[in-house]
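A.B. asks: Sequence first, predicted model second:
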Amino acid sequence: MTSTADPRRARSRGKLLDAAADLLVSGGAAAVTVEAVTRASGVARTTLYRNFPSTDALIAAAFRRLLPAPAAPPGDLPVRDQLVHLCTSLTQLLQSAPMQQSLLGWLAMGRHVPDDDEVGELRRGVVDAYTAPLHEILSAAEADGTLVPGDRDLALAQLGGPPVLARLIGLRPYTQEDVERLVDDFLRARLPGDAR
């Protein structure tokens, strides 16, 4: 990732990201071209390439700037209600935010590059935004014996995967009842044996 210790370089990077984010919002990833970003930002092409080695790196940095995160639930709710709250927030983001769908679609197109660049940072940012609140809920529930410990990445896929897939391939939107069923099915598999 590029260092931004020089204030002029940081200012130029900020202008480039502002322009790229605006283009991303108004026209999607296809609108974020070197020509469009340099024109909108007033920053030279050579400066763009000093800050971002590729258009993918620029798009990833702009997506990261715009990345919405699901709302974390209040911690004083029962575990089921916390999970329903979190999954509802995630589902609403997916269904109502075109940027979220665009971001997931862009990443799903197979941007396989080293993890030390902007695309890798974007992937980690997406994972962190979705896993942090889920890990917190599951850690507390596993610690107090409400749930059997299990694979956290699998839990994220089980709870977040279906709404993501539905959105990406154009299935009907998830309803609140669908979210609750998803959470209840997940919880049934994670309850201690005597609680089933």
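C.D. replies: Good, I have the coordinates.
A.B. asks: switch to C-alpha atoms for all contacts and neighbour counts from now on
C.D. replies: Noted.
A.B. asks: In this structure, where's the longest helix?
C.D. replies: When the chain is scanned for its longest helix (criterion: DSSP state H), the result is helix 118-143.
A.B. asks: Tell me the first helix or strand C-terminal of it.
C.D. replies: helix 152-169 (DSSP states H and E).
A.B. asks: Can you tell me what sits against that next one?
C.D. replies: 87, 90-91, 94-95, 101, 104-105, 130-131, 134-135, 138, 172-174, 182-183, 186 (C-alpha atoms under 8 Å, 6 or more residues apart in numbering).
A.B. asks: Repeat the analysis, applying 10 Å as the threshold.
C.D. replies: 83-84, 86-88, 90-92, 94-95, 100-102, 104-105, 108, 127, 130-131, 134-135, 138-139, 170-175, 178-179, 182-183, 185-186, 190 (C-alpha atoms under 10 Å, 6 or more residues apart in numbering).
A.B. asks: Over to stretch 22-41?
C.D. replies: 12-21, 42-49, 54-56, 58-60, 62-63, 66, 98-99, 102-103, 106.
A.B. asks: Going through those, which ones are buried?
C.D. replies: 12-13, 15-21, 43, 48, 55-56, 58-60, 62-63, 66, 99, 102-103, 106 (16 or more other C-alpha atoms under 10 Å).
A.B. asks: and here's the other structure:
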Amino acid sequence: MPQPKRGRPRAFDRDQALLDAARLFWRRGYSGTSTRDLTARLGLSTSSLYGAFGSKAELFEEAVRTYAERYREIYEQAVSAPDFRTVVERVLIDSVHEFTRPDDEHPGCLLSSAAMADSTSTLDTSAYFAELQGHNERILRTRAERAIEEGELPPDTDASALTGLIQSIWHGLSARANLGADREDLLATARLGH
């Protein structure tokens, strides 16, 4: 009789495991996701889970960071657009497409959800969220300042206030996606936002 398999599967795909864990945390929250849920979803034994990720908290943090890189990339690509209107359009529309990916089981932004859920009292997710949002806001504000200097935006434009407005629209789109708004409705809103 064959021996049951032990340990981490040979075909362990860390990136896929992080995505699967992120989706599970997204659906159930940090506190609502047990180690048993994680091992079942990832196809790992408890010892392999801890061997690969350290702890549930470390897995959560790595899953959130890995997932959040999608949004960092959206912003970094958007600010290279030749005009500020296209920058805003790319940030909002590309984010809507990310919020409503058909291969994700949960709409919206995991990081926004995590920062507002029970995980913030358990983990330092809010610090990472602030770091990521700070990065995205800085590069967007810098791009707005450049648009002002180049005469693309009126000279009395407040780059910080404009960035805050764009970020508020972004968070609203994420929240609406979390509540089940469909892609076309969100895209229509995003188009009005730029």
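C.D. replies: Thanks, I have the structure now. Since the model is a prediction, treat every value here as computed from it, not as a measurement.
A.B. asks: Taking the contacts of helix 152-169 of structure 1, please make a ChimeraX selection of just the buried ones.
C.D. replies: Applying 16+ other C-alpha under 10 Å to the contacts of helix 152-169 of structure 1, the buried members can be selected in ChimeraX as follows:
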select :83,84,86,87,88,90,91,92,94,95,100,101,102,104,130,131,134,135,138,139,174,179,182,183,186,190
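A.B. asks: Distance-wise, check the spatially most central residue of structure 1 relative to Arg80 of structure 1.
C.D. replies: Central residue of structure 1 (C-alpha atoms, centre = their mean): Val126, 3.1 Å from the mean position. Distance, Val126 of structure 1 to Arg80 of structure 1, using C-alpha to C-alpha, to the nearest Å: 23 Å.
A.B. asks: and if you look at Glu180 of structure 1?
C.D. replies: 9 Å.
A.B. asks: what does Leu134 of structure 1 give?
C.D. replies: 12 Å.
A.B. asks: what residues do these two have in common as contacts?
C.D. replies: Leu86.
A.B. asks: can you map out the strands along structure 2?
C.D. replies: Applying DSSP state E to structure 2 gives no strands.
A.B. asks: So which of the buried ones among the contacts of stretch 22-41 of structure 1 sit within helices?
C.D. replies: 12-13, 15-21, 48, 55-56, 58-60, 62-63, 66, 99, 102-103, 106.
A.B. asks: out of everything not next to it in sequence, what's closest to Thr125 of structure 2?
C.D. replies: Closest residue in space to Thr125 of structure 2, ignoring its immediate chain neighbours: Ala115 at 6.1 Å, by C-alpha to C-alpha, 6 or more residues apart in numbering.
A.B. asks: Can you find the partner of the one you found in structure 1?
C.D. replies: With TM-score structural alignment as the criterion, the equivalent of Ala115 of structure 2 in structure 1 is Leu107.
A.B. asks: dump the residue contacts of that match.
C.D. replies: So Leu107 of structure 1 contacts Ala60, Gln101, Val119, Leu122, Arg123 (C-alpha under 10 Å, 6+ apart).
A.B. asks: and of these, the nearest to Pro70 of structure 1?
C.D. replies: Gln101 (13.9 Å; C-alpha to C-alpha).
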